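Colleague: no sequence for this one, just the structure:
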């Protein structure tokens, strides 16, 4: 049994990583930003150096998913995006450099870090020209991690996931189009698509993302950067149309779709080449977009109906 520490382990992707590692028989310590009375969970804000030193004793690997913003929120308030993310990440890297950690995975973004490019699928060697404060800050985090690797030999591996989706993702948060489209249909809300057919994205199931991150943690080469995607790009219109077909079979009427102009931070097309991760670790995505959408719809429909019954009972 190995011991791992996951920062941000109660987030959307983090929960899948923690559950997967624990299912393999490993001990997993989670450090997060909210107070929870759970075994092997610690609140980042209340940690002292001595306590973290105890937590990090005999840790085989660390995954850092902690991040406080999205592309939209970063664009709305770029100063807060910097203040809420960069100091804590640098503090994390500084502290990690004081411990004997074997491997550290920094979770970046494949969806925002490259910006608009003619290279699709995009390899890790492509130019990084982010067009949102979120992408710029993520790139800064990568550069700091690379600096600590170069100057202090911190064993850092960076991963850039595509657009993750799946059970557990909440709608209407400014990211997570599949979740928002699904609940827009369930709640009969008007759906907004930016651009005539929307943007092109590499949607990847959260289970595949989690397994890709774990693969990088266990088998990735220290100092390297890896994309985690499917290599398939589809428009947001295609995704909404497919969800609509699934919903129609369940008797749901598709709400009105409103087309809006692309926002300044919307990358037009983003599809990731993950052949490097496959070559180094053997990982590859396994869940098709269509199967993942059906899974999310069926789960959301059941959950939505259950909550509707609960509301009726309490009226």
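Modeller: Looks like it came in fine. If you're wondering where the values come from, they're calculated on a predicted model, not measured in any experiment. Numbering: from 1, shown residues only.

Colleague: every contact and neighbour count from this point should use C-alpha atoms.
Modeller: Fine.

Colleague: for the stretch 151-300 of the chain, what spans make up the strands?
Modeller: 156-161, 163-165, 191-194, 200-201, 203-205, 225-228, 234-235, 257-260, 269-270 (DSSP state E, counting those that start in this stretch).

Colleague: same for the third one, what does it pack against?
Modeller: In other words, strand 191-194. Packed against strand 191-194 by the contact rule (3 or more Cα pairs under 8 Å, 6 or more residues apart in numbering; DSSP states H and E) you find strand 257-260.

Colleague: who are the neighbours of the strand it packs on, in terms of helices and strands?
Modeller: So strand 257-260, by 3+ Cα pairs under 8 Å, 6+ apart, packs with strand 191-194.

Colleague: another one to put next to it:
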């Protein structure tokens, strides 16, 4: 057991807020660290310790790590698209500060950092349309965001080898659900639903045949919870897909939302982008066998749940 005191880096974000609620339900002591908590409209829960600050501006993390048992690292300075406009940022900020975090964890005697990577970008483009396996498929990202995530993965696992840490990498599919901020232009399901409900057009790059694995945020949080107490061994590489194993094209997603809302979407087709992977569906079998985790929410059910909110 790793203990029940958790430092949640980026806890004010979409996944972080949902995860905080789940961890509290299971008796964890949660400290949320994030910037601009008020502007993010983070609901301040009584049993949670909130610390406001900028992960990338911290000189060190020793004080944050005091009296913590493990860390969940959700923070990223860029997304897939914005990383191409600010190419230096993910390396100068995310990679370097993640190294510092791992060093400070090691010195503080914290053996477990759970790092949320990107199942949607680290694998990259491929010819065949088959579900992606952590220990089989090569990783060849085609944007700086994916390369940054993959680089941090390697560093996280290096600390396991060199310093006997028990860090875990979770490659999360495309999350959607309660509390996702559509203004950030990330999260096709949430954005498409918001646009349809507000009679705004949906812009699709290409013909809408890009296939993705979409996972409800409640399932993402269950996957993280399953990883907290996972017993690492020398045989299994602690990298796990957190996905559903089911793929939907962008057009499929729009049609499902139309069925739920009984509203017709207005679609504007634009030129295909080189940074977009055409097919990305994650094999969930390793997570099922090792973590005991399986996503339970069908996309149609998740859309209905989001629409009801």
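Modeller: Received the coordinates, thanks. In this text, all values refer to a predicted model and were calculated from it rather than measured experimentally.

Colleague: picking up where we left off before, to residue 136 of structure 1, which of the strands of the stretch 151-300 of structure 1 lies closest?
Modeller: Taking Cα to Cα, strand 156-161 is the member of the strands of the stretch 151-300 of structure 1 nearest to residue 136 of structure 1, at 13.6 Å.

Colleague: so that closest one matches what in structure 2?
Modeller: Counting by TM-score structural alignment, strand 156-161 of structure 1 falls onto residues 167-172 of structure 2.

Colleague: residues touching that stretch, excluding its own?
Modeller: Contacts with stretch 167-172 of structure 2, where a contact means Cα atoms under 8 Å, 6 or more residues apart in numbering, come from 111-120, 153, 156-157, 159-160, 220, 224, 227, 238-243.

Colleague: buried subset of the residues you listed as a PyMOL selection?
Modeller: In PyMOL, a selection of the buried entries from these looks like this (16 or more other Cα atoms under 10 Å):
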select buried, resi 111+112+113+114+115+116+117+118+119+120+153+156+157+159+160+220+224+227+238+239+240+241+242+243
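
Colleague: filter the contacts of stretch 167-172 of structure 2 down to the ones in helices?
Modeller: 153, 156, 157, 159, 160, 220, 224, 227 (DSSP state H).

Colleague: packing partners of the lengthiest helix in structure 1?
Modeller: Under DSSP H, the helix in structure 1 containing the largest number of residues is helix 289-314. Counting contacts by 3+ Cα pairs under 8 Å, 6+ apart, helix 289-314 of structure 1 is packed against helix 177-186, strand 203-205, helix 236-249.

Colleague: in contact with the aligned partner of residue 141 of structure 1 in structure 2, which residues?
Modeller: Under the alignment (TM-score structural alignment), residue 141 of structure 1 pairs with residue 152 of structure 2. Listed by Cα under 8 Å, 6+ apart, the contact partners of residue 152 of structure 2 are 95, 98.

Colleague: do you know how far residue 152 of structure 2 is from residue 137 of structure 2?
Modeller: 18 Å (Cα to Cα, to the nearest Å).

Colleague: likewise for residue 72 of structure 2?
Modeller: On the measure of Cα to Cα, residue 72 of structure 2 and residue 137 of structure 2 end up 26 Å apart.

Colleague: next one: residue 20 of structure 2
Modeller: 32 Å.

Colleague: which one of those two has more residues nearby?
Modeller: residue 20 (22 against 13; other Cα atoms under 10 Å).

Colleague: how about that one, what's its partner in structure 1?
Modeller: By TM-score structural alignment, residue 20 of structure 2 lines up with residue 18 in structure 1.

Colleague: I figured its match hits residue 8, correct?
Modeller: No - with contact defined as Cα atoms under 8 Å, residue 18 of structure 1 does not count as touching residue 8 (10.0 Å).

Colleague: how about the helices and strands packed on helix 289-314 of structure 1 in a markdown table, adding mean neighbour count and distance to residue 84 of structure 1?
Modeller: Converted to a markdown table, those look like this (neighbours: other Cα atoms under 10 Å; distance: least, Cα to Cα, whole Å):
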| stretch | mean neighbour count | distance to residue 84 of structure 1 |
| --- | --- | --- |
| helix 177-186 | 22 | 24 |
| strand 203-205 | 27 | 27 |
| helix 236-249 | 17 | 30 |
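
Colleague: just put these in JSON lines and tack on distance to residue 222 of structure 1.
Modeller: Shown next, in JSON lines, are those (distance: least, Cα to Cα, whole Å):
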{"stretch": "helix 177-186", "distance to residue 222 of structure 1": "33"}
{"stretch": "strand 203-205", "distance to residue 222 of structure 1": "24"}
{"stretch": "helix 236-249", "distance to residue 222 of structure 1": "35"}
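
Colleague: out of these, the one nearest residue 153 of structure 1 is which?
Modeller: Closest among these, once you apply Cα to Cα, is strand 203-205, at 31.9 Å.
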